[in-house]
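Engineer: sequence-free structure coming up:
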């Protein structure tokens, strides 16, 4: 059995209890062994950023607060480990979400297979997830890819210090890792808004692909696919996890566009219905209105409360204003070639017509051309959903944090 520097027993016991409580069931023995074997604190930098309860982060330094830092290391919570351009760009995910993703991928079935499945991890990050995989499956079964050279070197150092040696490569995870293919399991540690074709191509028939999901509107959900013999993949979404989006190599971006003409109107659809925290509605809108993101403005500059909507790749935007008095009629401004509020209204109406489906009712298929086809299972059977073309095209360069309007508040109440 591989040996590594021990984790503090009391801290691990508390972490295990928190993980089991959140998952609602005991962990398989190999998972509990992995969580006890892999010392999480060895995979964290000396400075962490923790949620401050007000929408921001506070720094936690090991040198200044060693007890607080160690407690954070063994708390079932995400820990930001890197900022880029003032925004979070890498994090250590919640251990419970890491383990739940591995369970969904069928990693827990390893002991019942003839040999350990070959696993491709996409996004090495701190190396903690790769270490768990190595503990469960063995080093030879695990390959991991990291885009950021700094993170790749740091992750490799963390793994070596803890006594693990998976095959680690530095490259664009969207391309998978052909030299180690094919794989029985492909597991991403970041979220995507489409499944790269390379992932399907590098997965054996019957193999599993598991990745957190994102859209500009809603970063939530996990997709689990099974690869077919014909080069396709089919599966469904699961209602858990919110991960940072996939980062891509830097690309040139277009310069600023001319200010678009504005159109004013009135709506009876409450902005809180589409952006107030109903994850089922927001998940649907993320699929139905690709590229549209939102942020709440409660500065009072334009209205007591404004929902601002933007096209992440174009000049279009919209604003829905609550005047502080009337909660059934809201002023709307739309600008640009996309009438974003009209798209949001149509998407929300469609979601209601379908019976307000939950995230787990959505199924996704990917064909050999990389096209994505959605169906939603309702009480009336299965219904196809048209995916706008924007969702089917390759993702452009993505950041690693939330809305570009992050200085504003999130989801205020009436």
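Structural biologist: It's in. Being a predicted model, the structure only gives us computed values, none of them experimental.

Engineer: rest of the way, CA atoms for contacts and neighbours
Structural biologist: Will do.

Engineer: Now tell me what touches stretch 356-369 from outside.
Structural biologist: Stretch 356-369 is contacted from outside by 195, 197, 221, 230-239, 280-281, 283-284, 351, 372-378, using Cα atoms under 8 Å, 6 or more residues apart in numbering.

Engineer: ok now do residue 81, which residues does it touch?
Structural biologist: By Cα under 8 Å, 6+ apart, the residues touching residue 81 are 44, 45, 47, 48, 49, 88, 89, 90, 91, 92.

Engineer: Selection in ChimeraX covering whichever of these are buried, please.
Structural biologist: Buried residues within these, by 16 or more other Cα atoms under 10 Å, are selected in ChimeraX with:
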select :44,45,47,48,49,88,89,90,91,92
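
Engineer: With distance to residue 368 and secondary structure as added columns, please give the contacts of residue 81 in JSON lines.
Structural biologist: Shown next, in JSON lines, are those (distance: Cα to Cα, whole Å; DSSP: H, G, I helix; E, B strand; the rest coil):
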{"residue": "44", "distance to residue 368": "39", "secondary structure": "coil"}
{"residue": "45", "distance to residue 368": "41", "secondary structure": "coil"}
{"residue": "47", "distance to residue 368": "44", "secondary structure": "strand"}
{"residue": "48", "distance to residue 368": "42", "secondary structure": "strand"}
{"residue": "49", "distance to residue 368": "41", "secondary structure": "strand"}
{"residue": "88", "distance to residue 368": "34", "secondary structure": "strand"}
{"residue": "89", "distance to residue 368": "32", "secondary structure": "strand"}
{"residue": "90", "distance to residue 368": "31", "secondary structure": "strand"}
{"residue": "91", "distance to residue 368": "33", "secondary structure": "strand"}
{"residue": "92", "distance to residue 368": "33", "secondary structure": "strand"}
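
Engineer: Comparison target, given below:
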């Protein structure tokens, strides 16, 4: 147990040093330890992937990961997964503490503020908010009844009783509105206007927002206006599980390029764009975010050939368009490009990269999002009046 206390102090000191654990959240951190909201078996995110850690069979490992700054999966495959081996799709988790307190910093709560949380998960965030604001000021919505029940039990055992609502988070919780703050702890691609309608003018919504192109969803802070619109800037990059109704459908190469041969109408070309400019294994690269904004309705995947060279596949969600790029890393020669379907997806990615380079390689903080009073999403560059350019071949999609 001594080691667990040391690990928790080390986590607290790291969060303070990084600046995300501000003095106004210090007391809540101390009285709401994360481990109270973690299951007996959990899957921390490590360099090797997700490995099950059991509190019974590996107590030292369990305590270590409970106090580590990593996300921890607590549910796979919407609860259908059984056993210790990880499942296919992570569907509920305890977010890494750095991400939690970064979101709190953007939320800017105040004494007596009423907060709506979308995505209860383990209940840790709801407990932290309760400790800071009082449990009567916290409403949390969870779509999964089993997850919500587990969170309720953990919260009660820890001495907290905020309002936990089982339902579709897209609808918010109108019966408890209005709110001063809305915190969304799942990735969002389209902002439901219900969240804005249930927030007081001047109120703030904080959420991870992203496109289909990548699993990256930087935090955005939206301020609600008197006319029913809301807008604000992006901040740090992040990766969150998406809202259930906004997950991408799973696509494979066989959906677009069946068989072992290239289709007869395949267009062949070359590119001299270096692989490191368009592929980043960290998942937090700025260009991935920008490509998603400028090449809407597209997902991409990475891979390697048998010889070890990196490849990129692009798939259009609006039809049969696809592209494959085989990067020549050994000799730094032009890389081979294959494209099919009505859109030239790789050409769109190259155009996005040219635009980004010409603008001085802007970072996340130079972009912003507006949700209009009629629910349209508009992404802008540096100023709300400057909307992003878009490809004529790209589909009309939120965020474009």
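Structural biologist: Cool, got the structure. Treat the numbers as computed from the prediction; the structure is a model and nothing was measured.

Engineer: circling back: from the contacts of stretch 356-369 of structure 1, which would you call buried?
Structural biologist: Buried members of the contacts of stretch 356-369 of structure 1, scored by 16+ other Cα under 10 Å, are 195, 197, 221, 231-239, 280-281, 283-284, 351, 372-377.

Engineer: so residue 260 of structure 1, which of the three states?
Structural biologist: Classification of residue 260 of structure 1 using DSSP: H, G, I helix; E, B strand; the rest coil returns coil.

Engineer: Verify the stated contact: it with residue 334.
Structural biologist: No - at 9.3 Å, residue 260 of structure 1 does not count as touching residue 334 under the criterion of Cα atoms under 8 Å.

Engineer: which of the two has more neighbours?
Structural biologist: Higher neighbour count among residue 260 of structure 1 and residue 334: residue 334, with 23 against 13, using other Cα atoms under 10 Å.

Engineer: Could I get the contacting residues of the alignment partner in structure 2 of the more buried one?
Structural biologist: Superposed on structure 2 with TM-score structural alignment, residue 334 of structure 1 falls opposite residue 339. Residues in contact with residue 339 of structure 2, defined by Cα under 8 Å, 6+ apart, are 266, 267, 268, 321, 322, 323, 324, 345, 346.

Engineer: What sits closest to whichever residue in structure 1 pairs up with the fifth one if chain neighbours are left out?
Structural biologist: Yep, that's residue 322 of structure 2 we're talking about. Taking TM-score structural alignment, residue 322 of structure 2 has residue 317 as its aligned residue in structure 1. Computed as Cα to Cα, 6 or more residues apart in numbering, the closest residue to residue 317 of structure 1 that is not its neighbour in sequence is residue 310, at 4.3 Å.

Engineer: what about residue 184 of structure 2, how many neighbours?
Structural biologist: Using other Cα under 10 Å: residue 184 of structure 2 sits among 24 other residues.

Engineer: ok, now which ones touch it?
Structural biologist: Contacts for residue 184 of structure 2 were tallied using Cα under 8 Å, 6+ apart; they are 117, 118, 119, 205, 206, 207, 208.

Engineer: repeat that for 10 Å
Structural biologist: For residue 184 of structure 2, the contact set (Cα atoms under 10 Å, 6 or more residues apart in numbering) comprises 103, 116-120, 140-141, 169, 195, 205-209, 219, 243.

Engineer: Tell me which entries of those residues lie within strands.
Structural biologist: Among the contacts of residue 184 of structure 2, the members falling in strands (DSSP state E) are 116, 117, 118, 140, 141, 205, 206, 207, 208, 219.

Engineer: all helices of structure 1, in order?
Structural biologist: 9-23, 29-37, 66-73, 95-104, 128-137, 149-162, 197-201, 271-275, 279-288, 340-353, 389-392 (DSSP state H).

Engineer: that older thread, quick one: residues contacting the residue nearest to residue 317 of structure 1.
Structural biologist: Neighbouring residues of residue 310 of structure 1 by Cα under 10 Å, 6+ apart: 216-217, 291-295, 316-319, 334-335, 338, 340-341, 403-405.

Engineer: Which residue in structure 1 aligns with residue 40 of structure 2?
Structural biologist: Correspondence of residue 40 of structure 2 to structure 1, assessed by TM-score structural alignment: residue 46.

Engineer: and the residue nearest to that match when sequence neighbours are not counted, how far is that from residue 49 of structure 1?
Structural biologist: Once flanking residues are discounted, residue 46 of structure 1 sits nearest to residue 62: 5.1 Å by Cα to Cα, 6+ apart. Distance of residue 62 of structure 1 to residue 49 of structure 1, computed by Cα to Cα, to the nearest Å: 11 Å.

Engineer: Show me the common contact partners of the two, please.
Structural biologist: Here residue 62 of structure 1 and residue 49 have residue 69 as joint contacts, going by Cα under 10 Å, 6+ apart.

Engineer: hang on, the earlier thing: let me have the ones in strands among the contacts of residue 184 of structure 2 in a markdown table, extended by distance to residue 47 of structure 2 and neighbour count.
Structural biologist: Output for these, formatted as a markdown table (distance: Cα to Cα, whole Å; neighbours: other Cα atoms under 10 Å):
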| residue | distance to residue 47 of structure 2 | neighbour count |
| --- | --- | --- |
| 116 | 34 | 28 |
| 117 | 30 | 24 |
| 118 | 29 | 27 |
| 140 | 32 | 27 |
| 141 | 32 | 24 |
| 205 | 32 | 26 |
| 206 | 29 | 24 |
| 207 | 26 | 25 |
| 208 | 23 | 27 |
| 219 | 24 | 27 |
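
Engineer: Quick one: those residues as TSV, columns for distance to residue 59 of structure 2 too.
Structural biologist: Shown next, in TSV, are those (distance: Cα to Cα, whole Å):
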residue	distance to residue 59 of structure 2
116	35
117	31
118	32
140	31
141	32
205	38
206	35
207	34
208	33
219	34
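
Engineer: residue with max distance from the center of structure 1?
Structural biologist: residue 325 (36.6 Å; Cα atoms, centre = their mean).

Engineer: Quick check: it vs residue 267 of structure 1, distance?
Structural biologist: 15 Å.

Engineer: Next: residue 167 of structure 1.
Structural biologist: For residue 167 of structure 1, the distance to residue 267 of structure 1 (Cα to Cα) stands at 55 Å.
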